[in-house]
Structure formats: structure tokens, C-alpha cells
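A.B. asks: Okay, predicted coordinates and the sequence, questions at the end:
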Amino acid sequence: MLIRRLADAPLQGRSISAPGWESNRLLLKSDNAGFSFHITRIVKDAELALHYQHHIEAVYCISGVGEILDIAKNETHEIKPGTLYVLDQHDKHILRAFEELQLACVFNPPLNGREVHNAEGAYELTAEEIA
């Protein structure tokens, strides 16, 4: 059994941030669960162009208000507490936070822990994951 506490993530080196967001990565690839689990904060007024080319992500909104734009379909969907969205087609999207968003995120394949978005808004795979 594995027990982790959100407050301990920064002390354990499991807190990553970049402009517009901070992710507390509670469960990672090294934990051997087959997915990673994160609590992510998107700052108010952030607009993030993202495209997870190598990962499927499920996101549940805990608090805050924003929207997600599905670029391929040119459809915008409101995000508010209780909303779940899944990027199951490696969907290119724009995430906007009208208020600070607190999100629970699951990634498959799991993240290693130190990833940040590349120029295309994706997380890179390791050489081992590519092979």
C-alpha cells in the first residue's frame, strides 16, 4: 500500500511548475501503478496551448472555472467543479482559467515526474519509452 499526502509533494521533489501552472505529482511511473496521478493548479487568466501526443489524460475539476477548446472540432467546453474531460485522442487543445483551477489529473503512460511541456505543449517520452 502506498500513502502520499498533497502537502508533502513539494518536500519530496514531486512539485513541478512552469508559467501558468503547478503540478503536485503524487503517483509516478516509479510507483509501478501503470498511471500517474497529479493535483494541478492552473493560475487565474492562464491560457495554455497543449497537445499530449504521447499520453492519454483524464482531468477532473475540483475547483475554479475555465474552459477547454478542442482545436480540431473548434468546440469550447466549460470547466467547473464536477467536470471531467478526457483527452483520449491526443487532442490538441487550449485550456483557459477564468479563476484559479484545481484539477485532479491522471496520465497514461505515467509521467516520470520532472516533465514540463515542450514547444508543442506535450510531454516528451524517455528513450526507454520510445524503444
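C.D. replies: That came through fine.

A.B. asks: Please make it C-alpha for all contacts and neighbour counts, starting now.
C.D. replies: Fine.

A.B. asks: all helices in the chain, in order from the N-terminus.
C.D. replies: Using DSSP state H, the helices of the chain run over residues 127-130.

A.B. asks: what sits against V116?
C.D. replies: Residues near V116 by Cα atoms under 8 Å, 6 or more residues apart in numbering: 16-18, 122-123.

A.B. asks: What is the neighbour count of the closest residue to Q53 other than its chain neighbours?
C.D. replies: Distance criterion Cα to Cα, 6 or more residues apart in numbering; nearest residue to Q53, sequence neighbours excluded, is H90 at 5.3 Å. By the criterion of other Cα atoms under 10 Å, H90 has 16 neighbours.

A.B. asks: Tell me if I'm right that H90 and L50 touch.
C.D. replies: No - judged on Cα atoms under 8 Å, H90 makes no contact with L50 at a distance of 9.7 Å.

A.B. asks: got another, please set it beside the one above:
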Amino acid sequence: MIVKHLDDVIGTAADVDTEGWTARRLIYKDAGMGYSVNDTLIKPGAELTMHYKNHLETVYCIEGEGQITDLASGETHDIRPGTLYALNNHDRHVLRANKGSHMRMVCVFNPPLTGREVHDATGAYPLTE
């Protein structure tokens, strides 16, 4: 059984901070679960273009508000607490957090992240074997 608290992750190597987001990696590849789970803060006013070519991601918003735009269709959806979106087709997208506060998201990745990934120039995480 794996039991963790967010306080166990903050300030460790599993707490990955970038200009637009901070991901606290709660479960990652070495746990052997077949997926990874992050508690992610999208920073206020951040606008992130992402394209997970190597991963599928499901995201559940628990705090804050923003929007997600599907770059293939141009369709934009509002995000607020209780909103879930799944990038089931490796969807290229733009995620925006409103300027007033961060968005806090629970993110599940398959295949699992190793724990230290950051987006490459295309907005993807690298695939690790």
C-alpha cells in the first residue's frame, strides 16, 4: 500500500516548478501502478500550449478557473472546480488560468511519468522506457 500526503512531496525532487506551473508528483512510474498522479498548480495568468504526443492525460480541476482550447477544432471550454477533461486523442491544446488565482488540478498520466519531466519545445513530455 502506498500512502502519501502532499506535505511529503512539497520541497522534494518530486516537486517540479516551472514558469507556468508547479507539479507535485504524488505517484509516478517507480510506484509500478501503470499511471502517474500529479497535484498541479497552473500559475495565475499562465497560457500553456501543450501536446502530449507520448501520453494520455485526464485532468480534474479542484480550485480556480480558466479555459482549455482544442487547437484542432478551435473549441474553447471553461474550466472551474468540478470540471474534468481527458486528452484521449493526444489533443494539442492551450490551457489558460485566469489572472486572479491559480488553477489546482489533479492530473493522471498514462504511461506514467518518471517524476522530473518538463515540456519540450513541442509541449510534450518525453517518453521513457
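C.D. replies: That came through fine. Since we're looking at a predicted model, the values are computed, not measured.

A.B. asks: on that earlier part again, how about the contacts of V116 of structure 1 in TSV, adding distance to D70 of structure 1 and neighbour count?
C.D. replies: Formatted as TSV, the contacts of V116 of structure 1 follow (distance: Cα to Cα, whole Å; neighbours: other Cα atoms under 10 Å):
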residue	distance to D70 of structure 1	neighbour count
I16	25	17
S17	24	15
A18	22	9
A122	15	19
Y123	18	19
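
A.B. asks: Nearest to L69 of structure 1 among those?
C.D. replies: Nearest to L69 of structure 1 among those, counting by Cα to Cα, is A122 at 16.1 Å.

A.B. asks: how about the nearest residue to the residue nearest to the spatial centre of structure 2, chain neighbours excluded?
C.D. replies: Central residue of structure 2 (Cα atoms, centre = their mean): C107, 4.8 Å from the mean position. Distance criterion Cα to Cα, 6+ apart; nearest residue to C107 of structure 2, sequence neighbours excluded, is V59 at 4.5 Å.

A.B. asks: wait, isn't the one you found in contact with Y85?
C.D. replies: Yes - V59 of structure 2 lies in contact with Y85 (Cα under 8 Å); the separation is 5.4 Å.

A.B. asks: Which one's more surrounded, these two?
C.D. replies: Legend: neighbour count by other Cα under 10 Å for V59 of structure 2 and Y85, higher for V59 (20 against 14).

A.B. asks: In contact with the residue opposite the residue nearest to C107 of structure 2 in structure 1 once aligned, which residues?
C.D. replies: Aligning on TM-score structural alignment places V59 of structure 2 opposite V59 in structure 1. By Cα under 8 Å, 6+ apart, the residues touching V59 of structure 1 are 84-86, 103-106.

A.B. asks: Going by residue numbers, what spans are strands in structure 1?
C.D. replies: Per DSSP state E, structure 1 carries strands over the ranges 15-18, 21-27, 36-42, 47-51, 56-63, 66-70, 75-79, 84-87, 92-97, 101-108.

A.B. asks: For N118 of structure 1, find the nearest of the ones you listed.
C.D. replies: Here strand 47-51 is closest among those (Cα to Cα), at 9.1 Å.
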